[in-house]
Structures are given as C-alpha cells and as structure tokens.
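>>> coords please:
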Amino acid sequence: MKKTLNYIRKIYNDSDGFIPLHAPVFLGNEKKYLNECIDSTFVSSVGKFVNQFEQMTSEYVGSKYAIAAANGTAALQIALILAGVKNGDEVVTQALTFVATANAIKHSQANPIFVDVDRDTLGMSPERLKDWLQENAVINSKGEAINKTSKKKISAIVPMHTFGLPCRINEIVDIANEYRIPVVEDSAESLGSFVNAKHTGTFGLLGVFSYNGNKTITTGGGGMIVTDNEELAKRAKHITTTAKIPHPFEYDHDEIGYNYRLTNLAAAMGVAQMENLNQIIENKRKTASLYINYFVETANHFFQEQNGSKSNYWLNSISFSEPSQRDDFLKFSNDNGIMTRPIWKLMNKLEMFKKCQCGDLSNSEWLEARVVNLPSSYNKFL
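You can find the predicted model right below:
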C-alpha cells in the first residue's frame, strides 16, 4: 500500500500534501468570461454564453442539438420525460451507478428496474439486459414493452458510462430496439469518451452530461441534453424554461414546465472550459497511462478502455482481490492524505429502492466490494 501511495505522490509531484480525488482546473478565460457576463447584466438563463455553450457541445459530441440544464440530474429527468416516460412506467438501468441516475427516474414519476453490469466496463451488461428482458418483458398489441410481473410499461433503458469508460452501448441499443424501448444514455461522467469515433451520449434517442465541480470540465454545476431529434430538442428547451410561450411581455404557459435552464454565468465558465477540453482530456489520459504502467506489475486490476473505445478516464479505478484489501487501502490512503473512494453502494441496497425489481447482480456485487477510485485530477506537471 505504501508503495502505491508513494507512486501517486510521484505522479502529482507532491511529497506530503493532500491529494484530492478530482479537483477542477481553470486554464483559460473563465474569469474573463464571468466578468463579461456580469458586466452585461445577463446572469440568469438568458445570455449569449448559454447559446454558445450549447453550440460548442453539440459540435464536439456530434449531436444536432444540445440543450443546457441546471444540473445533470435535471437533464436526465427531462430526457426521460422527452423519451415518453410517464407516471407509473418502469425504466431499466444498472444497479451500479451514482444515485442521481435512479433519482432522476423517480423524479420522472417512474420506477427503476436494476440489471447487472459487465466487470470490465463497469457499465450495463448487454447480456444481462437481454436475459432480464427475455424473462420479464413482452411486446403488447400496441408495440409496447410490458413487464409481465408488474404489468407496467417499460418506457426507457438507461445505461451509464461509468467513470468515463464507455459501456457496450451498440449492443445495448440493438437489444433496446428489438424490444422497442428508447435508450437514454447517462453520459454524465463521459464527456470526451468515444466508441469507434462516435461520442457517448449520441447512440440513444437522447444523452445527458454533467458539469459538476468534480467532472472533467465544470460549470460549478450544470447539465446538458443532446439529441438528433429536432422536435425533442425544441420541447426540451421549452419545458426547461417553465413552458413559457414566447411573447414580448405576456406570461402564458402551455404545460407543466420546469425552471431547469442553465444560467449564463455557469455557461460562461462552460465556454471557457470547452476551449481547453482537448488539452484536459489528453492530460488525463497521460495520467491514466502512468497508472496502467504501474498496476500491470501489481495484483490490482486497473480498469481500461475496451478495444474500439476511447475513455476520458474521468476517475481512474482499480480493484482488489478481496474486500478486506480494499477496506485496508481506503483507510490507509485517506489517513495519509491521499483521497480515494469506494465505488457506490448498489442502488437496490438503498432504502428508497429496496423494493425495486432486479436481475442477477452478481457482477455488480463483486465490483461493489472491490473497486476503488484513485486521484485523477488534471496534472500540471505532465
């Protein structure tokens, strides 16, 4: 353990200070654009930086449209509503995910169903997804996927690209199409990750990204919905802006809306961050390469991108052979000023989701007990 901590300190050129898990980095025009935003007095959800941030994002990920939202959870909630999820419906997602994924499903008035992940990608397993659907789903006369047990409509499938590692999204989309279920990608952690040169978040009907303070780039908070569907894009902007009908002075609203638009202040930071995204990704991939070279000589498994995919390596992660080894490492590293974290508790083990239907979660349970995130910040010494 001590050897590993010494290596982490060597990577970050810090012999005795605190090393965070993932700190934000500001390399360019953040202060300039924020000051410009303040001087313009357009600091809320109207302003040039919101539009510019959306345009830069759509160009980078290769989607036709991008709609900025207040945060990633709000973006996912709206994306699910746009995909057709309604009160009482069910949404299939993975048990090994951050709680925001499952929360967004509940915010959209649906109930999550949890399936397993693959051990190598940490993302939804196509095989386990297909197994669950074959056993539990049937297509009714309307062409809808229905859960044979609950009799509820299965309205969406939400895979996540965990820690920036792309899951087997092409296979997942193929299975979803077979059952006529739209895919909404939780790409919150994977800005800068690709599968065969196609960006994560653009394989399904919609995808979402997060710009929380600990993400690859940040707006201090914030999210983004991406899609190629013009009608859905227009509705996304409409309902995230309180569903207000455009008018010079009158207030008229045509449906229940949400005050979920990103502020111009946050977008100003996002524009500055996007200007340096390629540099940030290249830097993080160099850090990942250093970890890969080190852990190949140890008993720990380092999680790498799969053939045909490119990861942003948002959070670098390793696994231990036994849970006790993980626990010892977590205590030792944090006691010695190096921030490490376990992977999340499985969603079906959280009190509010304990009654949700689940598939075989053996891979998720194995990973839950063994995976640790390592410091993954932008490294100014590389």
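>>> for the rest of this, base every contact and every neighbour count on C-alpha atoms.
OK.
>>> tell me the contacts of the residue most central in space within the chain?
Taking CA atoms, centre = their mean, the centroid of the chain lies closest to residue 188, which sits 2.0 Å from it. Listed by CA atoms under 8 Å, 6 or more residues apart in numbering, the contact set of residue 188 reads 72, 160, 161, 208, 209, 210, 211, 223.
>>> where does it land in three-state SS?
Under DSSP: H, G, I helix; E, B strand; the rest coil, residue 188 falls in the coil class.
>>> name the nearest residue to it, sequence neighbours excluded.
residue 209 (3.9 Å; CA to CA, 6 or more residues apart in numbering).
>>> what about the closest residue in space to residue 368 that isn't next to it in sequence, how many neighbours?
Of all residues not flanking residue 368 in the chain, residue 343 sits nearest, at 5.9 Å (CA to CA, 6+ apart). Neighbourhood size, residue 343 [other CA atoms under 10 Å]: 19.
>>> wait, residue 343 touches residue 366, no?
No: Residue 343 is not in contact with residue 366 according to CA atoms under 8 Å; the separation is 11.0 Å.
>>> for my notes, confirm the residue nearest to residue 188 occurs in a strand.
Yes: assignment of residue 209 by three-state DSSP places it within a strand.
>>> could you also give me the structure for this next sequence, so I can compare it with the first?
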Amino acid sequence: MNHQFIPLSVPNLKGNELEYVTHAIETEWVSTGGPYVDEFEARMADYVHSKGAISCQNGTSGLHIALQICGIQQDDEVIVPTLTFIAAINPVKYVGAEPVFMDCDHTLTLDVVKLQTFLVQECTFRDGNLINNQTQRLIKAIITVHVFGNMADMAGIMKLAAKYNLKVIEDATEALGTYYTSGPYINKYAGTIGDVGVYSFNGNKIITTGGGGMIISNNQDYLNAAKHLTTQAKSDDLYYTHDAIGYNYRMTNLQAALGLGQMEQLETFIAIKKANYEHYRQVIATIEGLELLPFREDVRPNYWFYALYLKTTYPLNRDALIKYLHSKNIQTRPIWGLISDQKPYEKNQSYQIELAKDYWKHVVNIPCSSNLTKTEVNRVLQALKYPETNRYFSKEAVPFSD
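Just a heads-up that it's a prediction; the model follows:
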C-alpha cells in the first residue's frame, strides 16, 4: 500500500494567518514598516515576559546582533556547544571571534559540569578577564542552545557566567514556549534568563513566519542597540545619517502578520505536540532497542522535536532506519553533524567531546508536526515496531560502527 507522505516538521497555518496577511496586502503595508511588526514584537515580549523584543530576518541574524550588543569583538572567544545546528556558531565568526566547543549532557544541551572544569583547569581569571590558557585569548561569552525545545541548565550556566564575568546568549530558536516549572528560574521562559535571547520562525519551527526571528532582552540598552543595528544604524531617518555599520535585518509586515496568527495558536500547538510525544513515548518504551529521549523534569517543554535513540540491540542502525522509513514514505533525519568536526572549525579548540559523539551516531528525529494525526503517529510506530531488517540492515552502509 502506498501511504501518503509524512513529513518531519511542517507549518500549521489554520488560524487567522490568511486574514492578517490579506489585510497587510490590502492596506499595502508589505515591507519592513507596518503595524503588524510592532504588534508581533509586543505580543512576543508579553508572552515570554521580557522587557522588549526586536524582530529580525532569522535566528542567525538575531545571534549576529546579540554577539555585537554583548561586545564580542575580533579575536575574542565564545564558548559554544558542538551539538547544534551550525547557524548557532557561524555568527561567532561573523564578528571575528573564535568558538571553543563544549560537549553536551543527557539533555543534549551544553554540559555545565565539563564547562566548569574547563573554566577552572584550562583558564585563568585575572582582573575581571577570563583568559584561555591554550590560546591566550579573552573568553567573553557563552552561547547556550536549548536543543529540540529542551532547556539547558541555566542555573549552572548563569552561576559560572557571574563568577567569570561572561555574557550569556540563549539560542532559544527551538524553544519558544519552554519554561522552568521549578528551581531558581521557575516560570522563566527559554531565552529570557541570559543577557540576550534569540528565537527563530523558520518553516520547521513551532511557529513560523516563513523566515524571521526575534531578539529579546530585559536590558533596555541592548534592545535599543538591536533595533538600531537591525535597521541600518540610522541616526537621522530623514537625512539618512548613519553612525555605525548596520544591517538590513528587518522583518517585513507580511512576515509579522503571519507570525501574529501563529502566536495565537502557540499553546494549542504545544498541547498537540505533547500529546503526540506521549503517545510515541508509551509505545516506543515497549520496543526493544529504542528510547524516546525525555525532556527535563523541571521544565514545561514546547516538545518541538522528538529524538529517538537507537540502542545496539535494535536491528537497524541510524542510516539504515532512515532509509527504511523513507521507503515507507516517512521522513526522518539524523542529528546534526558535530560542528567541531566541520571543515571551517577543525582547527578550533574542543574540550572533551564524548557524549555528543554518541548522540550523533544514535539519534534519529521522527515526525513531530503540530498537525500530525494520531493515525500518522501510529503508522510511524508500526514501522518502528516491525522493521524489514533483511533488506535494509547493513552495518557496512554507515560511516560508523559500535
């Protein structure tokens, strides 16, 4: 039987998006000015309880601006995770700085224990400056990524940042709607704890504007600087006077109109994704060799992506499973290639990268769209439960072995 294709993660545009976008077109506010931009920024700031929000073209541009307003400059260093999408790291190079790569923990986010060991054993803190003993560069900031809608150990990260005078930039591009339910940051949303947070509204995110992103902060000076830099650093709008190198990183009114319709449905999307995750989890727990990775117990996650861990007892390895599910018209993907292994970053310092390598070998993301039906979830589960091993299982076909 030829089943309909089940995509990995696609938009859900069944609310007021068409009405708002149509209104923007009818009023001819389609470019980077218009009331929907201001309204979307205000709605976002209100939702996550931040002092303000500045829209931008995508998450990458948001991180680029975040680094600049945090004062990261040429030849500085920024501590980053190796297990993430490369867009979280490239902006470090945009500002002329260098990344130092850290391992992940079992939440797939930055390992705070190893981070502390690195800061104590591999660095010198003198006169308010953190110096990397190996490179003799100044370490100025940490970028932490809330992977798949989970939350990093922000209490641990913020404690170390305060001790060593480091800025903290939260890449919350995958974690809009995730917040702590206990601990020192109870009710604090992903992106609102560090100095600057960044969201993404790419087509596969929990809400989308097609492209688009958002910079948030509780520091008004940072918000003002972000607004200035994303709008070409104009000091005089009428006479086009510019006092810095700025960027055309503005969100359009059409994108913001779409985003406003999406924001109205965000909590509904999270509820659907949670229900599907729980259904997956209960059945996968009965399948030998598979585990659906959990989220932190002290957070309300947004359940953005589901991470399936393949143990060696499962009859298919990562690449064979992806190929097999593709034959069943089910889209999946491996976790990202570790950034410290990528060609542009091979010469950068990495510190005790171990667990991330294991997750790279064994994690597959399975369908998780907010419009995924229970019938489709059951189709995926049926395929996982009864893999056709004789045709697709070949250890020689994959670039790793256990």
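>>> what span of the first structure is stretch 261-272 of the second structure aligned with?
Residues 272-283 of the first structure are matched to stretch 261-272 of the second structure when aligned by TM-score structural alignment.
>>> and that stretch, what's buried?
272, 273, 274, 277, 280, 281, 282, 283 (16 or more other CA atoms under 10 Å).
>>> what is the nearest of the residues you listed to residue 356 of the first structure?
Using CA to CA, residue 281 comes nearest to residue 356 of the first structure of these, at 36.9 Å.
>>> and the contacts of the helix or strand that closest one falls within?
Per DSSP states H and E, residue 281 of the first structure falls inside helix 277-295. Contact partners of helix 277-295 of the first structure, identified using CA under 8 Å, 6+ apart, comprise 11, 192, 216-217, 301-302, 311-314, 316, 376-379, 382.
>>> could I have the buried ones of those as PyMOL selection syntax?
Selecting only the buried entries of these in PyMOL, with 16+ other CA under 10 Å as the criterion:
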select buried, resi 11+192+216+217+301+302+311+312+313+314+316+376+377+378+379
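>>> what about the aligned residue in the first structure for residue 284 of the second structure, distance to residue 10 of the first structure?
Residue pairing (TM-score structural alignment): residue 284 of the second structure is matched to residue 295 of the first structure. For residue 295 of the first structure, the distance to residue 10 of the first structure (CA to CA, to the nearest Å) stands at 14 Å.
>>> more neighbours, the two?
Using other CA under 10 Å as the criterion, residue 295 of the first structure and residue 10 rank with residue 295 on top: 15 against 11.
>>> roughly how far apart are the more buried one and residue 281 of the first structure?
Relative to residue 281 of the first structure, and taking CA to CA, residue 295 of the first structure is found at 21 Å.
>>> counterpart of residue 221 of the first structure over in the second structure?
Per TM-score structural alignment, residue 221 of the first structure is aligned with residue 211.
>>> before we move on, what SS does residue 170 of the second structure have?
Going by three-state DSSP: residue 170 of the second structure is strand.
>>> please say which position in the first structure it maps to.
Mapped onto the first structure by TM-score structural alignment, residue 170 of the second structure lines up with residue 185.
>>> which residues are in contact with that match?
158, 159, 160, 161, 200, 201, 202, 203, 204, 206, 207, 208.
>>> ok, back up a step: and the match of residue 284 of the second structure, how far from residue 331 of the first structure?
20 Å.
>>> before we move on, back to that, max pairwise distance over the contacts of helix 277-295 of the first structure: which two?
The widest separation within the contacts of helix 277-295 of the first structure (CA to CA) is 26.6 Å, between 217 and 301.
>>> equivalent range in the first structure for the lengthiest strand in the second structure?
Identified as the longest strand of the second structure according to DSSP state E is strand 138-145. Aligned by TM-score structural alignment, strand 138-145 of the second structure corresponds to residues 153-160 of the first structure.
>>> now that stretch, how far from the centre of its chain.
Centroid separation between stretch 153-160 of the first structure and its chain, computed with CA atoms, centre = their mean, to the nearest Å, is 15 Å.
>>> can you give the contact residues for that stretch?
Residues from elsewhere that reach stretch 153-160 of the first structure (CA under 8 Å, 6+ apart): 80, 83-86, 89-94, 97, 123-124, 144-147, 167, 169, 176, 181-188.
>>> now those residues: which count as buried?
Buried subset of those (neighbour count, 16+ other CA under 10 Å): 80, 83, 85-86, 89-94, 97, 123-124, 144-147, 167, 169, 176, 181-188.
>>> mind listing which of those residues are in helices?
Judged by DSSP state H, helices contain the following of these: 80, 169, 176.
>>> do you know how far the first one is from residue 206 of the first structure?
When CA to CA is the yardstick, residue 80 of the first structure and residue 206 of the first structure sit 8 Å from each other.
>>> repeat for the second one
In this structure, residue 169 of the first structure and residue 206 of the first structure are 13 Å apart, going by CA to CA.
>>> ok so, going back, closest to residue 24 of the first structure among the contacts of residue 188 of the first structure?
Using CA to CA, the contacts of residue 188 of the first structure come closest to residue 24 of the first structure at residue 211, 10.3 Å.
>>> the closest one -> the second structure?
Using TM-score structural alignment, residue 211 of the first structure lines up with residue 201 in the second structure.
>>> contacts only, for the residue nearest to that match when sequence neighbours are not counted.
With sequence-adjacent residues excluded and distances taken as CA to CA, 6+ apart, residue 201 of the second structure is closest to residue 208, at 4.2 Å. Applying CA under 8 Å, 6+ apart, we find residue 208 of the second structure in contact with 11, 200, 201, 202, 258, 259, 262.
>>> okay, and which of the residues you listed map to helices?
Assigned to helices by DSSP H, the following of these qualify: 258, 259, 262.
>>> need these in TSV with distance to residue 224 of the second structure, can you?
Listed next are those as TSV, based on distance: CA to CA, whole Å:
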residue	distance to residue 224 of the second structure
258	25
259	22
262	26
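>>> with these in mind, which one is nearest to residue 390 of the second structure?
Nearest member of these to residue 390 of the second structure, counting by CA to CA, is residue 262, at 44.1 Å.
>>> state the distance from that closest one to residue 249 of the second structure.
Residue 262 of the second structure is 21 Å from residue 249 of the second structure, by CA to CA.
>>> likewise residue 278 of the second structure?
When distance is defined by CA to CA, residue 278 of the second structure is 38 Å away from residue 249 of the second structure.
>>> of the two, who's got more company?
Between residue 278 of the second structure and residue 249, residue 249 has the larger neighbour count (other CA under 10 Å), namely 21 against 14.
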